[in-house]
Every structure is written in structure tokens, then in C-alpha cells.
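**Student:** sequence unavailable; structure follows:
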């Protein structure tokens, strides 16, 4: 079935990322989410056709692992390969400094562990994910330990670096982002909970917020991906595709 609108844009970005950055013999990180889905699909297509050979991939979630296995993509983990040639993943928000909010699908810890080890991290989004400042357009996920989780939630909410946020425990399905769809805490692939931080105004200092959250006892990791992005591929619903970052334009939004 032919795609249109946002789905077409996601497919364009996903396919272009693989066409531009993945070659035979590489170790490739495979992201999680509705846009990363198309990058995984493209790797599978190119392996099946013989255009790519000797590829091994590291998935960032159980959902991605299942998709990759269905496409017969060879897989390993960071235990076997600690250095990746490229990692490809989507984002929930992208600012003009190419800082990201990720974790709407609940895979932020595994995504960050994999993508920080890549020589190139390529972010793929449709143009609805572009923003002037991180915070208001999509809630910031923070993965925390279940032990005394409400204490950790209150500690996070009180941090000066995220002043003004409203902290909420994610309930229901971990993959529904900040939307509540149940009455029990959402549980990540790692057995942890997620706190979503809602902002009405942009986070003033993204690097400071990232550091403060990471240094909070009880926090496993957070969805701010800062100083990691090599390139952002942005697709529009009209079928256009632009690139920001290394080898592309300066951010235009």
C-alpha cells in the first residue's frame, strides 16, 4: 500500500539514512520507533537483494530485535561489538543545535548506550519534530529505578535545572510516550519506570539539565541526547528531504 503524509516522510528519511550511510562490512545500530522502523526495513531489503553484505546490527529494543530477526538481519549486542560504524534512530524533538529529546517509545537507555558508541549517529525525523527549543513540544522522559520511584520523581521535579516542569509517572504501555493508557506504571525493557517531564517553556540550559538528571541518584538515564548527533535527515510530507549537520546545511528552523 502506498504511503502518504507523515508515513511517507518517515519512510523517506529512513531509507535515505541507510542509502547514504550504510555500506557492506559495517556494524550498525538500529533505533526504535515509527521512523527507525523504515531504516530497519531498508537494511533488510538491501541484505535480501545482496546490495549489502557482511552487515551485523545491534538493536536498541526488543521491538527492533523482533523486526530485524523477521527480516533475517544478523544481530549482536554491545557485548560482542563495542564500536559501531553508524547508528540510525528517530527522535521526538530536535532543536537547532541538533540536541534531541528521545524516549517516547521507552527505549532511551538502550538507544543511548548503543548510539553513544557509534562513529556517526544519524537522526531521522519528519519535519513535525523540529522545534526552536526542547521541552514544550514533547515531554522529556527520564528512566528511573522502581525502588522508591515517587521519591525519585519528586527529587527530579525539584532540580533547578528543570525548574517549571511538571513530573508525571508514565502509566500503561511504555511505548505510548507521555500518554496515559492504564493505571499501572509502564515498565521498560530493562524493568525500570519512566517519569515524563512536561514543560511550558523551553529548557534554558539543555547541557546543565542533562548533567543534573544524570547525577540524580535513582535516575538510570534520561532522554536528552546532547552533542551526539552527526547528522539529521528531515523529510517533509510533500516528499522533500533535507539534511542538517555534517555534510548538510546549517539548521534552518
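**Tutor:** Arrived safely. As the structure is a computational prediction, the values presented were derived from the model and not from experiment. Residues are numbered from 1 along each chain as shown.
**Student:** all contacts plus neighbour counts: C-alpha atoms, from now on.
**Tutor:** Noted.
**Student:** now for whichever helix or strand residue 213 is part of, which elements pack on it?
**Tutor:** Element membership for residue 213, per DSSP states H and E: helix 206-214. Counting contacts by 3 or more Cα pairs under 8 Å, 6 or more residues apart in numbering; DSSP states H and E, helix 206-214 packs against strand 219-222.
**Student:** take the one below as the second:
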């Protein structure tokens, strides 16, 4: 079995009738959404509402025939559970997220949720973050060169404006901002780095997610089994 599918199916046990569900972005989260759609259309899960973390996820919700369940943050009072993926997960459940550029809306919904569940395949487990992935940082376009200079001046390393191979110019997020991909020259404490980088003027959000905010990580493995880190 596809390990992403195994993790996605395992996450369904944390969804209940009547829940407001935050649906993440990226391939693993969309695998979960497809499985969730099957349960909803079969009638096994009722009276749920879905809050998307990106335009892409909104589109997938509508495409799966669940558009009438789609809600926006101002239309709900709380998120009961958020199910999302990650680019990297360390032993403390600290995450790197934002490879798809949706980190700000993901963090808004994931941190708001009463329960934040991360689903990944085993290749996303690393000894420390960042490992192979840079830290995505959403920035106001006007400020990107200043943020780049501040990052490299304080932590060394390399901060690069993200460009899209499919279009000319920088990647533009759903919020109309740019993304800097940052590889620090020193080891960052994920929790402290999340706070410190966010304090740089012009930074909208940081793709470091503190493990203290993660309820559990569900890891799908190549043999179809899953393990949980709580």
C-alpha cells in the first residue's frame, strides 16, 4: 500500500460526526481529503464542515463534490481537528512545512485546531530540521531583499527567493506574497527560530511549526503499516 494512503486512512479515526475539519495542503493532505470524501458520500460521516488551507485544497473539495461543506474561517467558531502533511518531522514533532507555498494559511488553521494531526510517509522523518528541505518564509514583496539580508546577517547560510518553473518571476502565494527558501548556516532551535524569524519586519509567516502544537504524527510505511508519535 502507498504509505501516504495508509497514513491518510489511519487519520480518519480522529474525525467525528459534526466536526469542523481543517484540511491541509500538499499531496498527502489531498490523499486524506479523497479518503474523507468517500466516507462522507457513503453516509458514514455526517454533518461535517471543511475549512481549506489553500486555494488548491478549496478546488479539490469542490471537485470531489463537497463544495456545500466548504466553510471559511469567519463562518466557524472553532476547528475540531486539522489534518495536514509536512515536508520534514524531527523526533520532537517539530515540522518544516510550506514546500507548496501555503504555510501561512496552514499555520492559521493548524494552530487554531483543538487537535492538529500530521500525516506523513516515513521518508519525511529526519534527525533534525532543517535537513534536506529549506525553511520556507512568506514575506511581503516589498521587504524580501531586507528579510534576506537580515537572515543571512544573523544566521548565515543562504536565503533564496523562490521562482516557479511554470511562470516568469517569483512564486506568489494565495495571500499575494513572495516565498524565501532559507538554509541557515547554524543549527536553529525550531521553536526559538519560529519566533525570532517571525519578528523580522516584512515576514508574514515562517515554515517552522513547533512540536508543542502537534497533537500526533501518523507515519505511513512502505509495508502498509502505520505508527503514531504522540
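**Tutor:** Yes, it's here. Because the structure is predicted, anything quoted here is derived from the model rather than measured.
**Student:** and the TM-score between these chains?
**Tutor:** Superposed pair, TM-score by TM-score structural alignment, normalised by the length of the second structure: 0.94. Supporting alignment: 227 aligned residues with a Cα RMSD of 1.5 Å.
**Student:** just to revisit the earlier point, quick one: the helix holding residue 213 of the first structure aligns where in the second structure?
**Tutor:** Aligned using TM-score structural alignment, helix 206-214 of the first structure spans residues 190-198 in the second structure.
**Student:** and the matching stretch, how far from the first structure on average?
**Tutor:** Once fitted to the first structure, stretch 190-198 of the second structure is off its aligned match by 1.1 Å on average (mean Cα distance after the TM-score superposition for the first structure).
**Student:** now tell me what touches that stretch from outside.
**Tutor:** 94, 129, 151, 203-210 (Cα atoms under 8 Å, 6 or more residues apart in numbering).
**Student:** quick check: the aligned residue for residue 92 of the second structure in the first structure?
**Tutor:** With TM-score structural alignment as the criterion, residue 92 of the second structure pairs with residue 97.
**Student:** what's the answer for residue 41 of the second structure, then?
**Tutor:** In the first structure, residue 41 of the second structure lines up with residue 48, judged by TM-score structural alignment.
**Student:** how much does the strand or helix carrying that match stray from the second structure?
**Tutor:** With elements taken from DSSP H and E, the one containing residue 48 of the first structure is helix 36-49. For helix 36-49 of the first structure, the mean deviation from the second structure after alignment is 0.8 Å (mean Cα distance after the TM-score superposition for the first structure).
**Student:** picking that back up, distance from the chain centre to the helix holding residue 213 of the first structure, please.
**Tutor:** 17 Å (Cα atoms, centre = their mean, to the nearest Å).
**Student:** next, the buried residues of that helix.
**Tutor:** For helix 206-214 of the first structure, burial by neighbour count (16 or more other Cα atoms under 10 Å) applies to 206, 209-210, 213-214.
**Student:** likewise stretch 79-91 of the first structure?
**Tutor:** Quick answer for stretch 79-91 of the first structure (16+ other Cα under 10 Å): 83-91.
**Student:** off-centre distance for it?
**Tutor:** Computed by Cα atoms, centre = their mean, the chain-centroid distance of stretch 79-91 of the first structure equals 12 Å.
**Student:** again, but for stretch 218-230 of the second structure
**Tutor:** For stretch 218-230 of the second structure, the distance to the chain centre is 18 Å (Cα atoms, centre = their mean).
**Student:** quick check, residue 155 of the first structure in a helix?
**Tutor:** Yes - checked against DSSP: H, G, I helix; E, B strand; the rest coil, residue 155 of the first structure lies within a helix.
**Student:** pull the contacting residues for it.
**Tutor:** Taking Cα under 8 Å, 6+ apart, we find residue 155 of the first structure in contact with residue 216.
**Student:** counterpart of it over in the second structure?
**Tutor:** By TM-score structural alignment, residue 155 of the first structure lines up with residue 150.
**Student:** just give the nearest non-adjacent residue to residue 89 of the first structure, would you?
**Tutor:** residue 31 (4.2 Å; Cα to Cα, 6 or more residues apart in numbering).
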